[in-house]
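Trainee: Provided below are the primary sequence and the corresponding predicted coordinates.
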Amino acid sequence: MTDTAKKTPANTSAAPGPLADPLDLLDLSSLLGEEERAIQRTVRELLADRVRPHIGSWFERGHFPRDLVPELGRLGLLGMHLEGYGCAGTSATAYGLACLELEAADSGLRSFVSVQGSLSMYSIRRYGSAEQRQQWLPRLAAGEAIGCFGLTEPDFGSDPANMRTRAVQQGGAGGDWILNGAKMWITNGGIADVATVWAGTEDGIRGFLVPRGTPGFSTRDIENKQSLRASVTSELVFEEVRLPDAARLPEARGLGAPLSCLNEARFGILFGAVGAARDCLQTALEYAGQRVQFGRPISAFQLTQRKLAGMAVSLNTAMLLALHLGRLKDAGRIRPEQVSAGKLNNVRQAIEIARECRTILGANGVSLDYSPIRHANNLESVLTYEGTEEIHTLVVGQALTGQSAYR
């Protein structure tokens, strides 16, 4: 063997220097365009100034910063992936990156933006009339109004086809509708100016817009939550609520309509979970470099490095998956089971990272002075809403086998 053949990168190259960004182990930022980086940077800077100094207190007090909503609107974050009516019309990937930054601050903020844009506004944009779009979308995009999305019921979460909320039309075509029923675990419900509500009718499931103040429509905020505390979660109650036919979403027919809205929200979640995981890992990495035991920082110990390395690999692979799905969505080629696979994987990885980071912080890990315990608590809700882990497993399973296992 010649001397040249013996040479390998391992014995000819100097040891690499430290990573420019330790959290970007695979240099995934190089896959982003300049506009995408600018959007991500702008959202991160707003949150650093307006949210991060207060989020621990907000979570502890169960406070949602409603005064922040117009700022989110001015920044173009509300319905940012939609077009027209004051919406920014960005790419799906850019929207995902904004969700990532929002959830890196707190899942409650990302949940607000997801519900406002991907559920409330998307349902109106996709299934509403021209009049409904003009009435609500500009105000919702500006943060002058807040929307919510009523699908889940007290007894029917994963099985919305059997919802009990009913709407009965009086006097034939064009007549008023009488709405009765209840919805549960509704983000933004107690502060929403308009609710997109799904109800069973003689012609199947239909959607309706119910403004706050409509007689018979009331809300009750859910208290004593240990998750998503910086977010409003409510029950919606409808007792003989009379709605004109103009309140019906004319293009929404069947269960596929609300499920398509949920798929939009799930897309934002699979990016958001990466943000929560990143914030936890950043906190743990900084803490491990400063916490000294046995005369050296704990980041110098093998067991700590094993934890950090494993989490960095999981974080970066989750981010790579999110970016790939973002590109598929921008190309118009994404499939529901791919979104399910993304949410299933990324939320699972994020919650494991949050829990592992808490162990690196030791006793300090249970304090709201550090983010991992807050993210871990929030991710327990993210694991459940917009489709439980079990439901997304069955979505992927059906795509693989062609067999439905829901019953």
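Mentor: That came through, no problem. Numbering: from 1, shown residues only.

Trainee: From here on, just use CA atoms for contacts and neighbour counts.
Mentor: Will do.

Trainee: Next, the buried residues of the longest helix along the chain.
Mentor: Ordering each helix of the chain by length in residues (DSSP state H) puts helix 256-290 first. Neighbour counts over helix 256-290 (16 or more other Cα atoms under 10 Å) mark 257-285, 287-288 as buried.

Trainee: now swap in stretch 83-97 and tell me
Mentor: 84-97.

Trainee: next one: stretch 120-138
Mentor: Quick answer for stretch 120-138 (16+ other Cα under 10 Å): 120-129, 132-133, 136-138.

Trainee: where's the residue nearest the centre of the chain relative to residue 102, distance?
Mentor: By Cα atoms, centre = their mean, the chain has its centre lying nearest to residue 269, at 3.3 Å. Between residue 269 and residue 102 the computed distance is 11 Å (Cα to Cα, to the nearest Å).

Trainee: just residue 395 next, same as before
Mentor: Taking Cα to Cα, one finds residue 395 at 27 Å from residue 102.

Trainee: between these two, who's got more neighbours?
Mentor: residue 102 (28 against 22; other Cα atoms under 10 Å).

Trainee: now the helix or strand where the more buried one lies and helix 256-290, what's the angle there?
Mentor: Per DSSP states H and E: residue 102 is located in helix 92-105. Angle, helix 92-105 to helix 256-290, by axes from the mean of the first three to the mean of the last three Cα atoms, to 10 degrees: 50 degrees.

Trainee: what packs against helix 92-105?
Mentor: Helix 92-105 is packed against helix 34-50, helix 107-114, helix 256-290, helix 302-330, with contacts defined by 3 or more Cα pairs under 8 Å, 6 or more residues apart in numbering; DSSP states H and E.

Trainee: following whichever strand or helix holds residue 383, which helix or strand comes up?
Mentor: In the assignment (DSSP H and E), residue 383 maps to helix 372-384. The first helix or strand that comes after helix 372-384 along the chain, using DSSP H and E, is helix 389-401.

Trainee: which other helices and strands contact that next one?
Mentor: For helix 389-401, the packing partners by 3+ Cα pairs under 8 Å, 6+ apart come out as helix 336-360.

Trainee: what's in contact with the helix it packs on?
Mentor: Residues outside helix 336-360 that contact it (Cα atoms under 8 Å, 6 or more residues apart in numbering): 263, 266-267, 269-271, 273-274, 276-277, 280-281, 283-284, 288, 304, 307, 311, 314-315, 318, 321-322, 325, 365-366, 372-373, 375-376, 379-380, 382-383, 389, 392-393, 395-396, 399.

Trainee: let's bring in a second one:
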Amino acid sequence: MPNTFTKIKQVIGLLKHIDFDQLTKISQKVDLAKIMDGFSKLDDNQLKGLMKMMEGKGKKRELPPINADFYELSERLNTEDRALQLKVREFMEKEVKPLVNRYWLHDEFPFELIPKFGELGLAGITYEGYGCPNRSFLMEGILAMEMARVDASIATFFGVQSGLSMGSIYLCGSEEQKQEWLPQMNKMEKIGAFGLTEPEVGSGAAGGLTTTCKKTETGWVLNGQKKWIGNATFADLIIIWARDIDDGEVKGFILRKGTPGFEVEKIKGKMALRIVQNGLITLKDCVIDEKDRMPLANSFKDTANVLRMTRAGVAWMAVGCARGAYESALDYTRKRKQFGKPIASFQLIQNHLVEMLSNLTAMQTLVFRLSEIQDAGELKDEHASLAKVFCSLRTRDIVSQAREVMGGNGILLEHDVARFVADAEAIYSYEGTKEINSLIVGRAITGMSAFV
């Protein structure tokens, strides 16, 4: 009997915040004596479970933060680098994210962001001197991820400026060219582009460039076309790679905006990276002064050095695109309710989310190690190519599952994932297709070249 009274007393304690009027209304609907008798027959474990349930009723459940860095790789950064990562994340969330869907939809570029990027001073992040930050390749990759996590188009714009364009001058240019261009490009006062791909020459650029250059008394005369050149419609300078008619070697030039014989047409109708302003460049007897020929760009091997340096950044962009899609999908599933509860509580949805996180975590650990190899000066073509192949493939899987868990809403631009789905297709192809990068890795592991 004492035990029964104790139990009833405990239950009454749970009901202490119920006032008399409420208790009267309850007694009109149920037999309180019968309920109390039932309480007295509960064992200790049952009663504890009941008390826990009643005490927790009405409390808002605290959900874990949305964080795709599941293995906490950011913890390996020093304090300064971690602060920079968070600074760029805040910039992308506050300055870029509110704009991107509108500009993406209308196939336009948000030029108002360029001065704000300039204030960050991050272009040419790995270069020493010329106003550049001289940070690690790891940080370059992490910042590429942070940008692509919000929008792959903006990350691509920055990659063309900081990596391909500035990188060509940094690796292949003269000291005078570096002094003239790199400080201004770091501040985004001058915008660059990179002209390698042609209408009929993409993967075969190493031996098949049709754009030509010839040395004359007045300078170098260039003829040909370049296609898919990001930033080309508004760039102040464009790096042009052309084959020398006299010796057959590939040479690099800095083409200044407004040079006679240079024309550019915006490529329209893209389904991906719509913010990036890609151009079709036509060069007709375009004369470039000898001072604008990059003296250390004398073969395609020099071009390849630039591509090798930047290809790792593309793998990081793929990770960012996938991360943005995963985090958007996770947030959506925790808010979207069906059958009276969030769909994130359903087993099949959780299975999709775990598969996405598994692929994403594998991608993150791979590119983290890739950048460590690059910082050690040991990066090889096959290292960058393997990362590009794996990450761009897995990004496709992740964005597809992100769209799937969002149902019909997944195709609406307002939820962001539709943009990630489309942009993943462009990342899958540029800076070397899956097939070409696979052949680079295949050659490294077999010792046999399968290229044509």
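Mentor: Perfect, thanks for sending it. Remember, predicted model here, so these are calculated numbers, not experimental data.

Trainee: So after superposing, what's the score?
Mentor: The TM-score (TM-score structural alignment, normalised by the length of structure 1) is 0.93; 388 aligned residues with a Cα RMSD of 1.4 Å.

Trainee: ok, of the buried residues of stretch 83-97 of structure 1, which one's closest to residue 142 of structure 1?
Mentor: residue 86 (7.4 Å; Cα to Cα).

Trainee: The closest one -> structure 2?
Mentor: Mapped onto structure 2 by TM-score structural alignment, residue 86 of structure 1 lines up with residue 131.

Trainee: residues touching its match, list them.
Mentor: 182-183, 186.

Trainee: at 6 Å what do you get?
Mentor: Counting by Cα atoms under 6 Å, 6 or more residues apart in numbering, residue 131 of structure 2 touches residue 183.

Trainee: try residue 313 of structure 1
Mentor: Here residue 313 of structure 1 is in contact with no residue (Cα under 6 Å, 6+ apart).

Trainee: Quick check: the gap between the aligned partner of it in structure 2 and residue 200 of structure 2.
Mentor: Residue correspondence to structure 2 (TM-score structural alignment): residue 313 of structure 1 is matched to residue 358. Relative to residue 200 of structure 2, residue 358 of structure 2 is positioned 38 Å away (Cα to Cα).

Trainee: Tell me how far the counterpart of residue 435 of structure 2 in structure 1 lies from residue 216 of structure 1.
Mentor: In structure 1, residue 435 of structure 2 lines up with residue 390, judged by TM-score structural alignment. For residue 390 of structure 1, the distance to residue 216 of structure 1 (Cα to Cα) stands at 35 Å.

Trainee: how about residue 262 of structure 2, what does it touch?
Mentor: residue 283.

Trainee: what residue of structure 1 takes the place of it?
Mentor: Checking TM-score structural alignment: residue 262 of structure 2 goes with residue 217.

Trainee: got it, and residue 108 of structure 2?
Mentor: Aligned partner of residue 108 of structure 2 by TM-score structural alignment: residue 63.

Trainee: What count of nearby residues applies to the residue nearest to that match when sequence neighbours are not counted?
Mentor: Excluding the flanking residues, the one nearest residue 63 of structure 1 by Cα to Cα, 6 or more residues apart in numbering is residue 230, at 5.0 Å. Counted with other Cα under 10 Å, the neighbours of residue 230 of structure 1 add up to 25.

Trainee: Pull the contacting residues for residue 230 of structure 1.
Mentor: Per Cα under 6 Å, 6+ apart, neighbours of residue 230 of structure 1: 58-59, 62-64, 108.

Trainee: Show the contacting residues for the equivalent of residue 225 of structure 2 over in structure 1.
Mentor: Mapped onto structure 1 by TM-score structural alignment, residue 225 of structure 2 lines up with residue 182. For residue 182 of structure 1, the contact set (Cα under 6 Å, 6+ apart) comprises 236-238.

Trainee: Map residue 444 of structure 2 onto structure 1.
Mentor: Checking TM-score structural alignment: residue 444 of structure 2 goes with residue 399.

Trainee: Which residue, other than its chain neighbours, is closest to its match?
Mentor: residue 337 (6.6 Å).

Trainee: ok so, going back, are we agreed that the match of residue 86 of structure 1 is in a helix?
Mentor: No: counting by DSSP: H, G, I helix; E, B strand; the rest coil, residue 131 of structure 2 falls outside a helix, being coil.

Trainee: ok, so what distance separates it from residue 307 of structure 2?
Mentor: As for residue 131 of structure 2, its distance to residue 307 of structure 2 is 23 Å (criterion: Cα to Cα).

Trainee: which bit of structure 2 covers the helix or strand that comes right after the longest helix of structure 1?
Mentor: Using DSSP H and E, the helix or strand that follows helix 256-290 of structure 1 in sequence is strand 292-293. The aligned range for strand 292-293 of structure 1 in structure 2 is 337-338, by TM-score structural alignment.

Trainee: one step back: what is the neighbour count of the match of residue 108 of structure 2?
Mentor: Neighbour count for residue 63 of structure 1, taken as other Cα under 10 Å: 15.

Trainee: now residue 394 of structure 1
Mentor: As a burial measure, residue 394 of structure 1 scores 18 neighbours (other Cα under 10 Å).

Trainee: what's the answer for the one 10 residues further on, then?
Mentor: Here the count is done by other Cα under 10 Å, and residue 404 of structure 1 has 11 residues near it.

Trainee: Tell me how far the closest residue to it other than its chain neighbours lies from residue 341 of structure 1.
Mentor: Excluding its sequence neighbours, the residue lying closest to residue 404 of structure 1 (Cα to Cα, 6+ apart) is residue 398, at 5.3 Å. Residue 398 of structure 1 sits 12 Å away from residue 341 of structure 1, going by Cα to Cα.

Trainee: what about those two, which has more around it?
Mentor: Shown here are residue 398 of structure 1 and residue 341; by other Cα under 10 Å, residue 341 has more neighbours (18 against 15).

Trainee: Aligned to that one, what sits in structure 2?
Mentor: So residue 341 of structure 1 corresponds to residue 386, using TM-score structural alignment.
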